[in-house]
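Novice: I need the structure of the sequence given here:
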Amino acid sequence: MKGNEALAEAAIRAGCRHYFGYPITPQTEIAAYMAKRMPKVGGTFLQAESEVAAINMVLGAAAAGVRAMTSSSSPGISLKSEGISYIAACDLPCLIVDVMRGGPGLGGIQPSQADYWQVTRGLGHGDKQLLVFAPSTVQEMVDTVFNAYHKADTYRIPAVILADGMLGQMMEPVSFPDEDKAEAIEKPWATNGHKGKRTHNIVNSLLLKPEQLEQTVFERAKRYEQVKQNEQLWEEYRMEDATLAVVAYGASARIAMNAIDAARESGLQVGLIRPISLWPFPEKAIEAAAGKVQGFLCVEMSMGQMIEDVRLVVSGRKPVAFYGRTGGIIPTPDEVLCEIKKLMGGER
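Specialist: The predicted structure follows:
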């Protein structure tokens, strides 16, 4: 299946019955797929009049305790940022998909990873965080949907799946669970009607007393700290004896793996750390590697954004280099291999 369509089908099988979106390349197939499938499963598909409207519809559905979803690409995510801030302030779980394109501004429709800062730095105003996942294959896009919904419900935090035009448009074999896996997580906070059996639930982000707002932010921060300790996800590839660690996520990690295999054939001891969760960032993996390798190389389809998180963990103990392409240009394995050889002094 095409990545966008596989992700949409996975969301339906994970229990999503309420999708609100607006078309924008290169994620429009998600909305188109939902438009066809939702009526067949008794769900709601609504193409809103704007991205702003769509995200606020997600807020309303999430407040009622159902699994809701929206998707967009980079400029559309920018428009949704205020609504996402409200959703986070209301402690509501939902799924937001960003299939990145080149930017800033309208940019271009080719793949990019230049939204890293946007989604990992809170996406909107206020002291808050979002769960952010970065799959690197179409199958992992499918698997990540189930995990993203589960973690969003568990911690009452909006979850973002960060893909790009390359993953969204490519076709790969995928498998789905035999049965729908919509976990029945209790949501006693939901505004879904009290039927005279409980007090009213109120969803609100406006707290006019500074002390009350501060205390609420403190309590939310404690939950974020639990997430940071418990939910870091990453994959390591050929790191057992590596003296150089390449750090790359999503589509860039696929390219880096090919470059690493070629480097190994030349006798270069190179490995890969692939962050799967971008927030929480896998600090544990970088910290462990910093005690073993001689340096790091960050490969991104941007001017260098994730590299800042790597450097924060490394804290100057080892050099952290960067190689990236931007504007919708995808780096090649040969380009990454060339950079590896430069850092390691040529072929061994």
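Novice: Only C-alpha atoms from now on, for both contacts and neighbour counts.
Specialist: Fine.
Novice: any idea where the strands of the stretch 201-348 of the chain begin and end?
Specialist: Assigned by DSSP state E, counting those that start in this stretch, the strands in the stretch 201-348 of the chain fall at 234-237, 244-247, 270-275, 277-279, 295-300, 320-324.
Novice: Another sequence for comparison is provided below:
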Amino acid sequence: MTRKLMKGNEAIGEAAIAAGCRYFFGYPITPQSELPEYLARRLPEEGGIFLQAESEIGAINMVYGAAGAGARVMTSSSSPGISLKMEGISYIAAAELPCVIVNMMRGGPGLGGIHPSQADYFQAVKGGGHGDYRMIVLAPASVQEIVDLTRLAFELADCYRTPVMILGDGLLGQMMETVEFNKQPENVAPKPWVTKGCRGRNKNIISTLHLEPANLERHNLSLQEKYKKIIRKEQRAEHYLTDDAELVVAAFGTAARIAKEAVNLARDQGIKAGLFRPISLYPFPSMLLKKNIPHAKAILTVEMNAGQMVDDVKLSVDGKVKVHFYGRMGGMLPDSLSILKHLKRIGGYENEDSLSETKSLNA
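Specialist: Below you'll find the predicted structure:
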């Protein structure tokens, strides 16, 4: 194990190399540009290939080609750049090819701003592109978790032959924390399904074109069975002080770091609060949520958007627990004191009139 101080974006690059990634195709956009910059130097040192494409569309199609040849491959971008990649991601999911896609979210919609946001949740977990596809989505909350989940992302991509997205934000990408790397090299198993063939050899052609409706339906049904398996086996979450919590905060990524401080403040004041932090956003850890909040009377979902994960929280509890929402947008961060005020309100500890309605959106 080696321990060093690293920026989040650069830690992803080093973790990808440790996981056996030797190909990266991308295009610069703030606030993730340090990742391709880092890999432009490091990948050639490891015998790998870094290529800055002419556009995000070009980059994702290069990923498609490398994945089809059996390589461990990654791309990265931020918000509007990910939007440009969505057609290619749909093709990769349809072709059942493994790859890792990093989105360090920025404020939107449109060109927006370079400050951190979580407004791409819908785009990531609901597919984003055309067709009935899904991809595994992992949400780190620290630089160390960025390292750990990057390695896991490549393993899950190969296991299920599917694109896996690491969904962070500009703050996680830019912050520096100490991290540890497992330098044990990743053993990448041979992939018998890769595209191949020349004169005198058996051919295997990877395609997403199914002109017969019955064939396309069979392919879709097969994909849906795979997604059901992923839902059963790959739900991940952190539970913090939820065993006896009557008020539970649900948050992911950067928002969860702030929410944990609010939970500690609430506990200091005698309020039984806890934190449920989804690590897998798809599959959303519904089973873990229901299992680990036995005494919850209300849930406050905290997000850096107008309210997106809150829908999955509501679906998970099926109306049995009241779900509230507090969010900030455009690169603005929630703060622990505001979260605490909302917890007090929904728990009956504070008059609702004492809250600043200009800082919240309530559902």
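Novice: so which of the strands of the stretch 201-348 of structure 1 comes closest to K187 of structure 1?
Specialist: Nearest to K187 of structure 1, of all the strands of the stretch 201-348 of structure 1, is strand 277-279, at 23.9 Å by CA to CA.
Novice: thinking again about what came up before, nearest to G60 of structure 1, of the strands of the stretch 201-348 of structure 1?
Specialist: strand 277-279 (24.8 Å).
Novice: mean deviation of that closest one from structure 2?
Specialist: With mean CA distance after the TM-score superposition for structure 1, strand 277-279 of structure 1 departs from structure 2 by a mean of 0.3 Å once superposed.
Novice: residues making contact with that strand?
Specialist: 120, 129-134, 228, 231-234 (CA atoms under 8 Å, 6 or more residues apart in numbering).
Novice: quick revisit: turn the strands of the stretch 201-348 of structure 1 into TSV, columns for mean neighbour count and distance to A64 of structure 1.
Specialist: Formatted as TSV, the strands of the stretch 201-348 of structure 1 follow (neighbours: other CA atoms under 10 Å; distance: least, CA to CA, whole Å):
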stretch	mean neighbour count	distance to A64 of structure 1
strand 234-237	16	33
strand 244-247	27	40
strand 270-275	26	33
strand 277-279	25	26
strand 295-300	26	38
strand 320-324	18	43
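Novice: Which position in structure 2 pairs with A251 of structure 1?
Specialist: Counting by TM-score structural alignment, A251 of structure 1 lines up with T254 in structure 2.
Novice: Contacts only, for its match.
Specialist: Residues counted as contacts of T254 of structure 2 (CA under 8 Å, 6+ apart) are 141-142, 169, 171-172.
Novice: in the superposition, what's the average offset of the lengthiest helix in structure 2 relative to structure 1?
Specialist: Assignment by DSSP state H gives helix 213-233 as the longest helix of structure 2. Compared with structure 1 after fitting, helix 213-233 of structure 2 deviates on average by 0.4 Å (mean CA distance after the TM-score superposition for structure 1).
Novice: Could you check how far that helix is from the centre of its chain?
Specialist: Taking CA atoms, centre = their mean, to the nearest Å, one finds the center of helix 213-233 of structure 2 at 22 Å from the center of the full chain.
Novice: Nearest to G124 of structure 1 among the strands of the stretch 201-348 of structure 1 would be which one?
Specialist: Nearest to G124 of structure 1 among the strands of the stretch 201-348 of structure 1 is strand 277-279 (15.1 Å), distances taken as CA to CA.
Novice: Among the contacts of strand 277-279 of structure 1, find me the one that's closest to R325 of structure 1.
Specialist: A134 (18.3 Å).
Novice: how about the closest one, what does it touch?
Specialist: Counting by CA under 8 Å, 6+ apart, A134 of structure 1 has contacts 161-163, 249-250, 275-278.
Novice: In structure 2, what residue corresponds to it?
Specialist: Under TM-score structural alignment, A134 of structure 1 pairs with A139 in structure 2.
Novice: Okay, that match and H219 of structure 2: tell me how far apart.
Specialist: 29 Å (CA to CA, to the nearest Å).
Novice: quick check: the longest helix of structure 2 aligns to which part of structure 1?
Specialist: Going by TM-score structural alignment: helix 213-233 of structure 2 matches residues 210-230.
Novice: Which parts of that stretch count as buried, going by neighbours?
Specialist: 217, 220, 224, 227-228 (16 or more other CA atoms under 10 Å).
Novice: same check, this time on stretch 306-315 of structure 2
Specialist: 306-310, 313-314.
Novice: what does stretch 172-186 of structure 2 give?
Specialist: Under the neighbour-count criterion of 16+ other CA under 10 Å, stretch 172-186 of structure 2 has 172-174, 176, 179-181 buried.
Novice: where does the residue lying farthest from the centre of structure 1 land in three-state SS?
Specialist: What lies farthest from the middle of structure 1 is G196; by CA atoms, centre = their mean that is 39.6 Å. Under DSSP: H, G, I helix; E, B strand; the rest coil, the three-state class of G196 of structure 1 is coil.
Novice: For it, give its distance to K187 of structure 1.
Specialist: Taking CA to CA, one finds G196 of structure 1 at 17 Å from K187 of structure 1.
Novice: Ok, K128 of structure 1 next?
Specialist: 21 Å.
Novice: just to revisit the earlier point, in TSV: the strands of the stretch 201-348 of structure 1, plus distance to E347 of structure 1.
Specialist: Compiled in TSV, the strands of the stretch 201-348 of structure 1 are given as follows (distance: least, CA to CA, whole Å):
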stretch	distance to E347 of structure 1
strand 234-237	20
strand 244-247	14
strand 270-275	12
strand 277-279	32
strand 295-300	17
strand 320-324	18
